[in-house]
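In: Here's my sequence, what's the structure:
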Amino acid sequence: MVCGGFFCAKNALSVLNILYVMVSLLLIGVAAWGKWFGLVSSINVVAGVIGVGVFLLLVAFVGLCGAMKHQQVLLFFYMIILSLVFVLQFSISCACLALNKDQQNQLLEVGWNKSEATQNDVQKSLNCCGYSSVNFSTSCPAQCFSSPQTCVSCSSILQTYAGEVLRFIGGIGLFFSFTEILGVWLTHKYRNLKDPGSNPGAFL
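Out: Reported below is the predicted structural model:
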């Protein structure tokens, strides 16, 4: 059977959705692991990552069910959802790759000021205190806080890694956005193929 056949498209779509299931479970597992071991104390960050993982799991489940049963309605909604996710993810990925140093610094400062729990996580993991300067009149969970001469502000450390992290996130996002386009194309092709095992007179 040629690769453009019904079963080839079905298998390719199934494999793609199994990949999405694995990624979604990885996201959920990493978020739960980080919360369990105290690496991330912000419930908003954990809930956000788990929410993305659950959403991706549901989308993959719809795609798998549609692929296995050749359900036209499920495949149609799967195609629409995947198209919307592609637009959103592609836009965010391009924005991550296009940010300059000043924009990165503004983004970091906004994120820093939004949550005290996030500040504590960053200060503890990077061993720094404060965003732009160290304020010894307040408390800080970093180990360096007990030795003032060794403590530095978090902005200098964050700015060092911000560009690399954004490029990594943007690259990963672009990779998965193209897999989503592949998924839309495969789904469209698969929907228009006749199931050789179905009733020849049945309407597909």
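
In: from here on, contacts and neighbour counts on C-alpha atoms
Out: Noted.

In: any idea which element the spatially most central residue of the chain lies in?
Out: Nearest to the mean C-alpha position of the chain, by Cα atoms, centre = their mean, lies Val52 at 6.6 Å. Using DSSP states H and E, the element containing Val52 is helix 43-69.

In: Look up how far Cys128 lies from Ile18.
Out: 41 Å (Cα to Cα, to the nearest Å).

In: higher neighbour count, those two?
Out: Cys128 (27 against 17; other Cα atoms under 10 Å).

In: Quick check: that one touching Ser146?
Out: No - using Cα atoms under 8 Å, Cys128 is not in contact with Ser146, being 11.3 Å away.

In: Report the contact partners of the residue nearest to the centre of the chain.
Out: Residues in contact with Val52, defined by Cα atoms under 8 Å, 6 or more residues apart in numbering, are Ser24, Leu27.

In: Can you give me the distance of it to Gly4?
Out: Distance, Val52 to Gly4, using Cα to Cα: 33 Å.

In: let's see this one next to it:
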Amino acid sequence: MVCGGFTCSKNALCSLNVVYMLVGLLLIGVAAWGKGFGLVSSIHIIGGVIAVGFFLLLIAIVGLIGAIHHHQVMLFFYMVILFIVFLFQFGVSCSCLAMNRGQQEALLSSAWNLIESKTRMDLETQLNCCGLFKNSSSSFDMDYASCPALCKTDNNCVTCGVKMLNHATEALKILGGVGLFFSFTEILGVWLAVRYRNQKDPRANPSAFL
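Out: I've put the predicted structure just below:
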């Protein structure tokens, strides 16, 4: 069977979904590891990563079962959902790559105000800094007063925003690049699903309706 035929499309789609399953399991495992070792204490962050991993795992299972059984309905829902995920991830990845320093500061300020105080203290301890930006909000003095970082004993703390921004551009480029690459694997999955769904199983009854 030449590549591009029924068997080749089936094997390619199955292999792609196995990779998605491994990525989903990796996300769930990393979240559990981070929680177990106390690297992240926020249940919202852990829950969010686990939810993303579980969603990816679920989509991969639907695609894998649909590919193995050549199930028309499952393949249809698989390619529709995967295409929606592709659009969302492509937009987010492009935004990460195009974000300037002012936008990074605004994003950090919004995220800092949304996270709970325990998570802020974890970040301050790990980064050895206090507060976000001195002029970002009126809560800076409160953050500094409750800051558990070691640098506070020497009164030599820099703000966490400065430390984060020193690596934010590089981190956003990496995240945007990885997300962009992964989004193209998703559009590849959509193309394979459409191609495979419209192909005739050579082992099936020639008069059967696809």
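
In: one step back: the helix holding Val52 of structure 1: which residues count as buried?
Out: Within helix 43-69 of structure 1, the residues scored as buried using 16 or more other Cα atoms under 10 Å are 45-46, 49-50, 53-54, 56-57, 59-64, 66-67.

In: Is Val2 of structure 1 in a helix, a strand, or coil?
Out: At Val2 of structure 1 the chain is in coil, as set by DSSP: H, G, I helix; E, B strand; the rest coil.

In: cool, and Ser41 of structure 2?
Out: Ser41 of structure 2 ends up coil, using three-state DSSP.

In: Return the residues in contact with Ile59 of structure 2.
Out: Ile59 of structure 2 neighbours (Cα under 8 Å, 6+ apart): Tyr78, Leu82.

In: Give me the neighbour count for whichever residue in structure 1 pairs up with Asn155 of structure 2.
Out: The alignment partner of Asn155 of structure 2 in structure 1, by TM-score structural alignment, is Pro148. Pro148 of structure 1 has 12 neighbours, counted by other Cα under 10 Å.

In: and the biggest helix by length in structure 2 with helix 43-69, angle?
Out: Looking across structure 2 with DSSP state H, the single longest helix is helix 160-197. Angle, helix 160-197 of structure 2 to helix 43-69, by axes from the mean of the first three to the mean of the last three Cα atoms, to 10 degrees: 20 degrees.

In: what packs against helix 160-197 of structure 2?
Out: When contacts are defined as 3 or more Cα pairs under 8 Å, 6 or more residues apart in numbering; DSSP states H and E, helix 160-197 of structure 2 packs onto helix 6-36, helix 72-98, helix 101-114, helix 117-127.

In: which residue in structure 2 lines up with Leu166 of structure 1?
Out: Per TM-score structural alignment, the equivalent position to Leu166 of structure 1 in structure 2 is Leu172.

In: OK, contacts around its match?
Out: Residues near Leu172 of structure 2 by Cα under 8 Å, 6+ apart: Cys96, Leu97.

In: next one: Gly53 of structure 1
Out: Contacts of Gly53 of structure 1 (Cα under 8 Å, 6+ apart): Val23, Ser24, Leu25, Leu26, Leu27, Ile28.

In: shouldn't Arg167 of structure 1 be in contact with Cys96?
Out: Yes - the criterion here is Cα under 8 Å, and Arg167 of structure 1 meets it with Cys96 at 6.6 Å.

In: Show me which pair in the contacts of Gly53 of structure 1 is furthest apart.
Out: Longest distance between any two of these is 8.7 Å, between Val23 and Ile28; criterion Cα to Cα.

In: These two: which is more packed in?
Out: Shown here are Val23 of structure 1 and Ile28; by other Cα under 10 Å, Ile28 has more neighbours (20 against 15).

In: May I have the residues that are in contact with the more buried one?
Out: For Ile28 of structure 1, the contacting residues are Val49, Ile50, Gly53, Val54, by Cα under 8 Å, 6+ apart.

In: Once aligned, what mean separation remains between stretch 79-93 of structure 1 and structure 2?
Out: Compared with structure 2 after the fit, stretch 79-93 of structure 1 shows a mean deviation of 0.5 Å (mean Cα distance after the TM-score superposition for structure 1).

In: Could you list the buried residues of that stretch?
Out: Residues of stretch 79-93 of structure 1 classed as buried: Met79, Leu82, Ser83, Val85, Phe86, Gln89, Phe90, Ile92, Ser93 (neighbour count, 16+ other Cα under 10 Å).

In: for the first one, what are its contacts?
Out: Just to be clear, that refers to Met79 of structure 1. Residues near Met79 of structure 1 by Cα under 8 Å, 6+ apart: Gly183, Val184, Thr187, His188.

In: can I get those residues in TSV with distance to Leu108 of structure 1 and neighbour count?
Out: TSV is the format used below for these (distance: Cα to Cα, whole Å; neighbours: other Cα atoms under 10 Å):
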residue	distance to Leu108 of structure 1	neighbour count
Gly183	34	22
Val184	35	22
Thr187	39	24
His188	41	16
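
In: Just name the closest of those to Val152 of structure 1, please.
Out: Closest approach between those and Val152 of structure 1, by Cα to Cα: Gly183, at 46.8 Å.
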